[in-house]
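In: give me a 3D structure for the following:
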Amino acid sequence: MDETIAEALRIAEESFIASSGPGGQNVNKVATAVQLRLNVFALRLSPPVFGRLKTLAGTRMTSKGEIVLTARNYRTQEANRDDARGRMIQLLEAAHKEPKLRKKSRVNRIGKEKRIKAKKNRGTIKAGRGKVDW
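Out: Here you go, the predicted structure:
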């Protein structure tokens, strides 16, 4: 997994674009936002990992198989670059984690009887809340 993440950061393409957000006039003069593009097919992920990554990426994945992350929260290119790379790493790590399989639970006979008894008891309490005749 660590090799995959290192490979991903190596082949990811960065481009700097004009940003909105904090920075005042600096925003108009300097391209501080970072757009990080990663071709997922170049990573050669296993089908289950690729499926999870596709689900996690959502609309950030293009039809050509590229994940596009844009970071524009900070005033400097370096901070935005670190933010974009960190988010890409989190995305890849989450895709590599296998979800735990849910095991069906089953209530035994005593548990069922106990539940029905509690429901009957609650029903009698509610039935006693009717209008009072004086």
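In: please make it C-alpha for all contacts and neighbour counts, starting now.
Out: Will do.
In: would you state the helices of this structure in chain order?
Out: Here the chain has its helices, by DSSP state H, at 2-11, 25-29, 47-57, 77-96, 109-127.
In: so which residues make contact with the longest one?
Out: Under the contact criterion Cα atoms under 8 Å, 6 or more residues apart in numbering, helix 77-96 has outside partners 1, 5, 9, 16, 31-36, 49-50, 52-53, 56-57, 69-74.
In: how about residue 38: what's its closest non-neighbour residue?
Out: Sequence neighbours aside, residue 12 is the residue nearest to residue 38 in space, at 4.6 Å (criterion: Cα to Cα, 6 or more residues apart in numbering).
In: quick one: contacts for the one you found?
Out: The contact partners of residue 12, by Cα under 8 Å, 6+ apart, come to 36-39.
In: tell me which of those residues fall in strands.
Out: Of the contacts of residue 12, the ones assigned to strands by DSSP state E are 36-39.
In: so which two of these are the farthest from each other?
Out: Using Cα to Cα, the ones in strands among the contacts of residue 12 span at most 10.2 Å, a distance reached by 36 and 39.
In: is it true that residue 75 touches residue 24?
Out: No: Residue 75 lies out of contact with residue 24 (Cα atoms under 8 Å); the separation is 9.6 Å.
In: of the two, which one has the most company?
Out: Each of residue 75 and residue 24 has its neighbours counted (other Cα atoms under 10 Å); residue 75 has more, 20 against 10.
In: reformat the contacts of residue 12 as JSON lines; add neighbour count.
Out: Listed next are the contacts of residue 12 as JSON lines, based on neighbours: other Cα atoms under 10 Å:
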{"residue": "36", "neighbour count": "21"}
{"residue": "37", "neighbour count": "22"}
{"residue": "38", "neighbour count": "21"}
{"residue": "39", "neighbour count": "18"}
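In: and this one, so I can compare the two:
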Amino acid sequence: MLEISNTVRLPDDEVELSAIRAQGAGGQNVNKVSSAVHLRFDIHASSLPAFYKERLLALHDRRISGEGVAVIKAQQYRTQEQNRADALERLAELIRSVAKVEKARRPTQPTYGSKQRRLEGKSKRGAVKAGRGRVEY
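Out: Predicted structure coming up:
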């Protein structure tokens, strides 16, 4: 059971884990042992609340395919158990990231003082540049 929040939990049978051989350097260990983990999670068929599903499917993330399947490949560690735990934690983090609702920004106008300071700085800079011109006698 993967715990997302206090109220949301994901049953183990909704997450498909398979062991594969890792890529990259590592010599005989990488070539012989299937220590990397390939995680597949079907968002449509999951028991997640509708809010989570909508936000996950709307997310523009390369880990989520067009069919609504999240695919995570974990091969950072040497053992399959560590890679399995890493993949599950990354899935939980992906789901948690869509749960945060950003506060809407209310646009504001610059204050009178900030406008005056900006214009004063511009005129000082202009005077410095004007002073660099050709000197006439």
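In: where do the contact lists of residue 36 and residue 39 of structure 1 overlap?
Out: Common neighbours of residue 36 of structure 1 and residue 39 (Cα under 8 Å, 6+ apart) are 12, 67.
In: circling back to that earlier point, for the helices of structure 1, give me a markdown table that also has distance to residue 103 of structure 1.
Out: Below are the helices of structure 1 laid out as a markdown table (distance: least, Cα to Cα, whole Å):
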| stretch | distance to residue 103 of structure 1 |
| --- | --- |
| helix 2-11 | 30 |
| helix 25-29 | 52 |
| helix 47-57 | 20 |
| helix 77-96 | 21 |
| helix 109-127 | 18 |
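In: winner for burial among the ones you listed?
Out: Of all the helices of structure 1, helix 77-96 has the most neighbours on average by mean count of other Cα atoms under 10 Å, namely a mean of 18.
In: whereabouts in structure 2 does that helix align?
Out: Using TM-score structural alignment, helix 77-96 of structure 1 lines up with residues 80-99 of structure 2.
In: average offset between the matching stretch and structure 1?
Out: For stretch 80-99 of structure 2, the mean deviation from structure 1 after alignment is 0.8 Å (mean Cα distance after the TM-score superposition for structure 1).
In: which one in structure 2 is aligned with residue 12 of structure 1?
Out: Matched to structure 2 by TM-score structural alignment, residue 12 of structure 1 sits across from residue 15.
In: how near is residue 132 of structure 2 to residue 122 of structure 2?
Out: The spacing between residue 132 of structure 2 and residue 122 of structure 2, counted by Cα to Cα, to the nearest Å, is 16 Å.
In: I'd like the distance between the residue most central in space within structure 1 and residue 105 of structure 1.
Out: Centrality entry for structure 1: nearest residue to the mean C-alpha point is residue 56, 5.2 Å, by Cα atoms, centre = their mean. According to Cα to Cα, residue 56 of structure 1 and residue 105 of structure 1 sit 28 Å apart.
In: leaving out chain neighbours, which residue sits closest to residue 13 of structure 1?
Out: Per Cα to Cα, 6+ apart, closest to residue 13 of structure 1 is residue 37, 5.1 Å.
In: which residue in structure 2 aligns with the one you found?
Out: That one, residue 37 of structure 1, aligns with residue 40 by TM-score structural alignment.
In: wait, that match sits on residue 12?
Out: No: between residue 40 of structure 2 and residue 12 there is no contact under Cα under 8 Å: 11.7 Å.
In: need the contact list for residue 22 of structure 2.
Out: So residue 22 of structure 2 contacts 30-31, 34-36, 75 (Cα under 8 Å, 6+ apart).
In: ok, the residue nearest to it when sequence neighbours are not counted - how many residues close by?
Out: If the residues on either side of it in the chain are set aside, residue 22 of structure 2 comes closest to residue 36, at 4.9 Å by Cα to Cα, 6+ apart. Counted with other Cα under 10 Å, residues neighbouring residue 36 of structure 2 total 26.
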